[in-house]
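>>> Sequence isn't available, so here's the structure alone:
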């Protein structure tokens, strides 16, 4: 695996509101936060661009709504913002894809000559997956370190229920098998980026 000198790290929705288990239900991958922190540290140390994405929910009961403490980034992310040697961007959005946020992520990437990005964060099968799919559709080389993401159990149509780990695996298979992105491990990405 090769990580470009200007490959971006896109940190999606690592917000306090996702710690409210009574709202979201059971999650998977308790090690995700440590892996996300490690990726941010290496990206900042190597001067690569880091994009922090925040979901500003328009739903009045959402733990991610603006003005509520859950909208804030988790402490370990907030402590790292502004600390890197490379460029940094804050994107806010109200939908799943970071490419439909403000400012325009695609335009920022193009202006910086970014052609490869790593996407990490919450939720695996929602905003991480949608951002990865759009990135692939837009022609970027996208890497998803699956163990630096997490999600929650979900109920769908016909009473079907998938637990968080099943959803993460389904996302990995769809992204990798569908060639939207390469699904990898955090360790592989860190080793290539150092």
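Looks like it came in fine. Nothing here was measured: the structure is a model prediction, and the numbers come from that model.
>>> CA only for contacts and neighbour counts going forward, please
Fine.
>>> show me where this protein has helices.
Using DSSP state H, the helices of the chain run over residues 21-24, 32-45, 75-78, 105-112, 129-137, 164-177, 186-193.
>>> So the residue of the chain most remote from its centre versus residue 43, what's the distance?
Distance from the centre of the chain peaks at residue 158, with 29.1 Å (Cα atoms, centre = their mean). Between residue 158 and residue 43 the distance is 43 Å, computed by Cα to Cα, to the nearest Å.
>>> again with residue 141
Taking Cα to Cα, one finds residue 141 at 17 Å from residue 43.
>>> The two: which is more packed in?
Each of residue 141 and residue 43 had its neighbours counted (other Cα atoms under 10 Å), and the higher figure belongs to residue 43 (24 against 19).
>>> pretty sure that one is touching residue 9, no?
Yes - with contact taken as Cα atoms under 8 Å, residue 43 and residue 9 are classed as touching, separated by 7.0 Å.
>>> Spit out the residues that contact those two alike.
Residues touching both residue 43 and residue 9 (Cα atoms under 8 Å, 6 or more residues apart in numbering) are 49-50.
>>> what's in contact with stretch 15-24?
For stretch 15-24, contacts defined as Cα under 8 Å, 6+ apart pick out 27, 54, 63-64, 69-74, 152-153.
>>> Buried members of those residues into PyMOL, please.
Buried residues within the contacts of stretch 15-24, as defined by 16 or more other Cα atoms under 10 Å, are selected in PyMOL through the command that follows:
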select buried, resi 27+54+63+64+70+71+72+73+74+152+153
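>>> Just the ones of the contacts of stretch 15-24 in strands?
Using DSSP state E, the members of the contacts of stretch 15-24 that fall within strands are residue 54.
>>> Same list, the contacts of stretch 15-24, but as CSV with distance to residue 48 please.
Supplementary listing: the contacts of stretch 15-24 in CSV, determined by distance: Cα to Cα, whole Å:
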residue, distance to residue 48
27, 30
54, 20
63, 31
64, 28
69, 29
70, 28
71, 26
72, 24
73, 21
74, 21
152, 30
153, 34
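>>> Would you quantify the distance from the residue farthest from the centre of the chain to residue 36?
Residue 158 sits 35 Å away from residue 36, going by Cα to Cα.
>>> The structure to be compared is supplied as follows:
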């Protein structure tokens, strides 16, 4: 199996002379609907997202807010509903890029790749939800497009997953395994503290 490790990882401290962007994925009010999703892991995610945003808003690169507008009936991410709104902790400010997607990858059906290239961005720090779904899909896609990627593990969160036979993996297991798979080929896995201290 081909690995993207050689060119798709963002190593902390490498981005000072290249374009970098913080990308926050699907952090909308929908994620608080526990009746739909169940309980998530990482209750500290919002605090870490605020810390990352404060760092980037201090002049350390571009900020991209990705939102999901679902086409699935009954989804709390359906446009026009309360759940489709950004959470307060990541509310975009003037001048920050907002990308609207309808599938898991932020690159499908959007102008995200062209926008990043136009602004000289080759390195991404990705955070958000869900680690096993939109975050993982977007990170894999970014790696395949030859962007260097770091995932802020403690600024992401997952939900429990069940298979067709009824076996269930709790949210923390799903989160940990998803990060382990990404770390093997598509991204460096880091923490908010290390990114802010060493980026």
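Looks like it came in fine. Every value quoted in this text rests on a predicted model; they were computed, and no experiment measured them.
>>> can you count the residues close to residue 109 of structure 1?
For residue 109 of structure 1, the neighbour count with other Cα under 10 Å is 18.
>>> what's near enough to touch the aligned partner of it in structure 2?
Matched to structure 2 by TM-score structural alignment, residue 109 of structure 1 sits across from residue 116. Residue 116 of structure 2 sits next to residue 122 when contact means Cα under 8 Å, 6+ apart.
>>> Repeat the analysis, applying 10 Å as the threshold.
Under the criterion of Cα atoms under 10 Å, 6 or more residues apart in numbering, the neighbours of residue 116 of structure 2 are 19-21, 62, 64, 122-124, 147.
>>> Same question for residue 128 of structure 2.
Counted by Cα under 10 Å, 6+ apart, residue 128 of structure 2 has contacts 23-28, 45-46, 49, 65-66, 134-136, 151-158.
>>> try 6 Å
Counting by Cα atoms under 6 Å, 6 or more residues apart in numbering, residue 128 of structure 2 makes contact with 24-25, 27, 156.
>>> Also residue 116 of structure 1?
Contacts of residue 116 of structure 1 (Cα under 6 Å, 6+ apart): 7, 140-142.
>>> One more pass at 8 Å, please.
Contacts here follow Cα under 8 Å, 6+ apart; on that basis residue 116 of structure 1 touches 3-4, 6-8, 140-143.
>>> ok, so of these, who is nearest residue 192 of structure 1?
Nearest to residue 192 of structure 1, judged by Cα to Cα, of these is residue 3 at 5.9 Å.
>>> So the closest one sits against residue 193, correct?
Yes - with contacts counted by Cα under 8 Å, residue 3 of structure 1 reaches residue 193, the gap being 5.6 Å.
>>> Mind telling me what residue 149 of structure 1 corresponds to in structure 2?
In structure 2, the residue matched to residue 149 of structure 1 (TM-score structural alignment) is residue 156.
>>> Who are the contact partners of its match?
42, 45, 127-131.
>>> now do residue 97 of structure 1
Contact criterion Cα under 8 Å, 6+ apart gives 127-128, 130-131, 134 as the residues in contact with residue 97 of structure 1.
>>> go on, residue 130 of structure 2?
Taking Cα under 8 Å, 6+ apart as the criterion, residue 130 of structure 2 is in contact with 26, 136, 156-159.
>>> Buried ones among the contacts of residue 97 of structure 1?
Of the members of those, the ones counted as buried by neighbours, 16+ other Cα under 10 Å, are 127-128, 130-131, 134.
>>> Which of these sits closest to residue 98 of structure 1?
Sorting those by how near they are to residue 98 of structure 1, with Cα to Cα, puts residue 131 at the top with 5.6 Å.
>>> For the closest one, what is the corresponding residue in structure 2?
The equivalent of residue 131 of structure 1 in structure 2 is residue 138 (alignment by TM-score structural alignment).
>>> Distance of the spatially most central residue of structure 2 relative to residue 26 of structure 2?
Averaging the C-alpha coordinates of structure 2 gives a centre point, and the residue nearest to it by Cα atoms, centre = their mean is residue 127 (3.5 Å). Taking Cα to Cα as the criterion, residue 127 of structure 2 is separated from residue 26 of structure 2 by 9 Å.
>>> rewinding a little: what's the PyMOL syntax to select whichever of the contacts of residue 116 of structure 1 are buried?
Entered in PyMOL, the line below selects the buried ones among the contacts of residue 116 of structure 1, by 16+ other Cα under 10 Å:
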select buried, resi 3+6+7+8+140+141+142+143
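>>> export the contacts of residue 116 of structure 1 to a markdown table and tack on distance to residue 99 of structure 1?
Output for these, formatted as a markdown table (distance: Cα to Cα, whole Å):
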| residue | distance to residue 99 of structure 1 |
| --- | --- |
| 3 | 21 |
| 4 | 21 |
| 6 | 18 |
| 7 | 16 |
| 8 | 14 |
| 140 | 12 |
| 141 | 15 |
| 142 | 13 |
| 143 | 16 |
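>>> Strands - which of the contacts of residue 116 of structure 1 land there?
Short answer: these in strands (DSSP E) are 8, 141-143.
>>> Closest to residue 101 of structure 1 out of those?
In terms of Cα to Cα, no member of these lies closer to residue 101 of structure 1 than residue 8, at 16.4 Å.
>>> Alignment lookup: that closest one to structure 2.
When structure 2 is aligned by TM-score structural alignment, the residue opposite residue 8 of structure 1 is residue 21.
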